[in-house]
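**Student:** Kindly return the folded structure for what I paste below:
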Amino acid sequence: MRGMYIHIPFCHQICHYCDFNKVFFKNQPVDEYIESMGKELTLMQEDGISFEGIETVFLGGGTPTSLSEKQLDRLLSIIQEHVDVKSLKEFSTEANPDELTLGKLRVLKDGGVNRLSIGVQSFDAEMLTKIGRTHSPGDAERVVTDARKVGFENISIDLIYGLPGQSRMQWEDTLIKATELDLPHYSGYSLIVEPKTVFYNLMNKGKLPLPGEDMEAEMFHMLIDHMEKNGRQQYEISNFSLPGLQSIHNKIYWENDTYAGVGAGAHGFLMGNRYSNIGPIAKYMEKVNSGLRPIQNTHIVTTIESMEEELFLGLRMSEGVSSSHFLKKFGKELDEVYGSTLDSLIQSGLIERVGERIKLTKIGVFRGNEVFQQFLN
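**Tutor:** Next up is the predicted model:
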């Protein structure tokens, strides 16, 4: 196992585009939930799952920084009881700009966290309100300054394009302000309207003025160009960094490697099984407190499925898929399994062979979903 994902499902505000497992913070059993995650970690170890030698821990949500300083401190103490935090290559947390106080930053730093992933999304105040965010552009700038003051150097911010009513000029302004912060890492995602979200309901009512596909493609192009001009290399379709500062935890997902999922609704991939935990917090806690692991669903990944995942996840990365690694992992040549599909995609100009690797072309990056679909039965 290379990584561990820990889910904090609490939010003080639900964003209009979010479909992750989350609840409003108020009146929730937050302290009890934190203790339950400690019990889950113990149950996993009793099941023979070793946390020795893991490379990364990632706190996601929800919003980990919705927790108080005391709650964050307790959570980090529990993690330290099970994981040798000092040996981690990367210990990340997601954060909201208006919740990440100097006090919380110090608690995180003292608890071993060494990377921040901050949900900025936009530097346009009006747009932030439209999408249900509660922070201001000034909050985003302030929190980066505070984080550096406390000693954080590995800082990333998330940005979203293709938002309702978003103009080319607004997106360009956000990109300029983002790179003026001179951070080592940026993530830029196109808006996906998911079921059970505010935006999904508005879209069904015809009240969500989204940019068209052409404008979205242009915004993606702007993102790539702007990051390249500012020395941030595109190492994955939506992620850009200075050399050597890629997200190790996210690369574990794209490299189709193993990780534990801890907490309500968390997903994991261990010993050939993909699993998901019980989502509702009360039911999750009830299961753990009864001495049982809170697994809702388990799927044994077949060899064919694992091969498919190796391709459509690996091709997301700029370095692409290694033919020699594929052979070592599956005992079969890449061309033996996918030769005709690869030849077709090469002829279409969507992928290319570079040495022993298969990669998306520049055109393929823009048509990634079309490429990935070719590897799914």
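**Student:** Please make it C-alpha for all contacts and neighbour counts, starting now.
**Tutor:** Fine.
**Student:** which stretches of the stretch 201-350 of the chain form strands?
**Tutor:** 233-236, 239-241, 259-262, 267-270, 273-277, 295-300, 321-322 (DSSP state E, counting those that start in this stretch).
**Student:** Give me the contacts around the last one.
**Tutor:** It refers to strand 321-322. Under the contact criterion C-alpha atoms under 8 Å, 6 or more residues apart in numbering, strand 321-322 has outside partners 310-311, 314-315, 356-359.
**Student:** quick one: which of those residues sit in helices?
**Tutor:** Among the contacts of strand 321-322, the members falling in helices (DSSP state H) are 310-311, 314.
**Student:** For the comparison step, fold the sequence that follows:
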Amino acid sequence: MEDREERRAPQSLYVHIPFCKSRCFYCDFTTFVKSPAAMEAYVDALVAEWDLMEPMEAPLATAYFGGGTPTLLSASLLDRLLTALHRRFEFRADAEITFESNPDSITREKLRVLRDHGVNRISFGAQAFQDHLLQTIGRAHLRDAIDEAVWATRDLGFQHVNVDLMFGLPDQALHDVEESVQAVLRLPVDHVSAYWLKIEPGTPFAKWNEMGLLSLPGEDAEAEMYHLVRDTLCQAGFVHYEISNFARPGGEARHNLVYWRNEPYEATGVGAHGYVRGERFAMERRYSAYLAAVREGRRPVSERQRVPIEERAEDQVILGLRLAEGVDRHRFERRFGRRIEEVFPGVVERLLADGLLERRGSAYHIPDVYWPVANAIFEQWIGTADIH
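**Tutor:** From the prediction side, this is the model:
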């Protein structure tokens, strides 16, 4: 059995910029605290890696610079990086180009460089609007920096701005979450991402939690926080289009929709992960090994894994069920040549009977009320695909 979308050429690119001023206590991403000289060497290596890539078969519809803190790079390095990007890749006229940023790492000079090179979406890691909580989680900025950064992006003409919020933080109360959401609503943003805190192995928070030093709100309080975020943003005109994401109409994160729709994307930079023609790949996670591979003229891919068609079908469903649009039955059948009900025998019927799944038009959805416990519903699909 063939996945009929497997041959599709990727039209999206993820670029990892691994540098941070300091490391947040909850973070397990591939990040480093490095000198300006190391950042310059990395930009040179990244540009060289682009020249080692196979030519893209289609113009890019989205590009996403994540991290780390991509805007920790100097204005001159950002200019060098983006000049090379446009020399190497062709973009569609309506392409979305996103840069992640921390509020303390952005300047008007850097924003002008980004804007002049076609970057049209900025995503700020705010996380909270209370200084004591920002210090608790190890953020390098304070609340005032968020307001200043977001208004600067609007002043310089950026139409698409996201703010990240986190809930379930140590010592965070419901009124803190309400205050943060209200603060966001006073800003010129068209997208909000709201995430539960997850204690990741190997982080300071994991160590402190094992020692009993973290005062976490607990599941019931987190559920209240989630409902507060959702209800407040929806009442203010945001559309809850993905479990953790809200957008004003037209402000959806097009690059992230590529992930949730299980579409292919290229990836470059240390620690980056991509998905092209049914194969997942990961780039070298070690900074020195990444640079060494590029110097030797090798693209620093550290692992490749062919994704079995059963797993691709599971991904199509589980990722799609994160979205309000759900999993389209016709698209699933076009991709895999079989009906979703045949590939997952009994699962659809059981979830429908239990009220954990509903069918609207041609798509299956998780009812809104069950989005906070979606992971338990996702588990029902794992290991059940029967596709030949």
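**Student:** want to throw the contacts of strand 321-322 of structure 1 into JSON lines with neighbour count and distance to Lys283 of structure 1?
**Tutor:** Formatted as JSON lines, the contacts of strand 321-322 of structure 1 follow (neighbours: other C-alpha atoms under 10 Å; distance: C-alpha to C-alpha, whole Å):
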{"residue": "Glu310", "neighbour count": "20", "distance to Lys283 of structure 1": "34"}
{"residue": "Leu311", "neighbour count": "26", "distance to Lys283 of structure 1": "36"}
{"residue": "Gly314", "neighbour count": "23", "distance to Lys283 of structure 1": "35"}
{"residue": "Leu315", "neighbour count": "27", "distance to Lys283 of structure 1": "37"}
{"residue": "Glu356", "neighbour count": "12", "distance to Lys283 of structure 1": "48"}
{"residue": "Arg357", "neighbour count": "15", "distance to Lys283 of structure 1": "45"}
{"residue": "Ile358", "neighbour count": "22", "distance to Lys283 of structure 1": "44"}
{"residue": "Lys359", "neighbour count": "24", "distance to Lys283 of structure 1": "43"}
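**Student:** so which of those residues comes closest to Gly60 of structure 1?
**Tutor:** Gly314 (22.5 Å; C-alpha to C-alpha).
**Student:** Now check that closest one against structure 2: what is it aligned to?
**Tutor:** Matched by TM-score structural alignment, Gly314 of structure 1 corresponds to Gly320 in structure 2.
**Student:** What's Val201 of structure 2 aligned with over in structure 1?
**Tutor:** One correction, residue 201 of structure 2 is Pro, not Val. Per TM-score structural alignment, Pro201 of structure 2 is aligned with Pro195.
**Student:** residues touching that match, list them.
**Tutor:** Applying C-alpha under 8 Å, 6+ apart to Pro195 of structure 1 gives the contacts 19, 201.
**Student:** Touching, the match of Gly314 of structure 1 and Arg261? I think so.
**Tutor:** Yes: assessed by C-alpha atoms under 8 Å, Gly320 of structure 2 is found in contact with Arg261 at 5.7 Å.
**Student:** is it true that Ala173 of structure 2 touches Pro217?
**Tutor:** Yes: using C-alpha under 8 Å, Ala173 of structure 2 makes contact with Pro217 at a distance of 7.4 Å.
**Student:** now Cys18 of structure 1: how far from Pro243 of structure 1?
**Tutor:** 31 Å (C-alpha to C-alpha, to the nearest Å).
**Student:** Equivalent analysis for Ile160 of structure 1, please.
**Tutor:** Distance check for Ile160 of structure 1 against Pro243 of structure 1: by C-alpha to C-alpha, it reads 23 Å.
**Student:** What residues in structure 2 pair up with stretch 108-123 of structure 1?
**Tutor:** Stretch 108-123 of structure 1 covers residues 114-129 of structure 2 once aligned (TM-score structural alignment).
**Student:** Could you work out the end-to-end span of the matching stretch for me?
**Tutor:** 26 Å.
**Student:** ditto for stretch 57-72 of structure 2
**Tutor:** 31 Å.
**Student:** do the same with stretch 17-34 of structure 2
**Tutor:** Start-to-end span of stretch 17-34 of structure 2 (C-alpha to C-alpha) is 12 Å.
**Student:** tell me, it lands on which residues of structure 1?
**Tutor:** Following TM-score structural alignment, the partner segment of stretch 17-34 of structure 2 in structure 1 covers residues 8-25.
**Student:** Which residues in that stretch does the neighbour count mark as buried?
**Tutor:** The neighbour-count check on stretch 8-25 of structure 1 (16 or more other C-alpha atoms under 10 Å) flags 8-18, 21-23, 25 as buried.
**Student:** cool, and stretch 146-156 of structure 2?
**Tutor:** Going by neighbour count (16+ other C-alpha under 10 Å), the buried part of stretch 146-156 of structure 2 is 146-147, 149-153.
**Student:** now, which of the residues you listed sits nearest His117 of structure 2?
**Tutor:** The shortest approach to His117 of structure 2 among the buried residues of stretch 146-156 of structure 2 belongs to Thr153, at 14.6 Å (C-alpha to C-alpha).
**Student:** can you give me the strands for the stretch 51-200 of structure 1?
**Tutor:** All strands of the stretch 51-200 of structure 1, identified by DSSP E, counting those that start in this stretch, fall at 56-61, 90-95, 115-121, 154-161, 185-190.
**Student:** which one in structure 1 is aligned with Val161 of structure 2?
**Tutor:** That one, Val161 of structure 2, aligns with Ile155 by TM-score structural alignment.
**Student:** Its match - how many residues pack around it?
**Tutor:** Ile155 of structure 1 is flanked by 20 other residues according to other C-alpha atoms under 10 Å.
**Student:** measure it to Ser77 of structure 1 for me?
**Tutor:** With C-alpha to C-alpha as the criterion, Ile155 of structure 1 and Ser77 of structure 1 are 23 Å apart.
**Student:** and if you look at Glu305 of structure 1?
**Tutor:** Distance, Glu305 of structure 1 to Ser77 of structure 1, by C-alpha to C-alpha: 38 Å.
**Student:** swap in Ile237 of structure 1?
**Tutor:** Distance of Ile237 of structure 1 to Ser77 of structure 1, given as C-alpha to C-alpha: 35 Å.
**Student:** Neighbour count: those two, which is higher?
**Tutor:** Ile237 (19 against 15).
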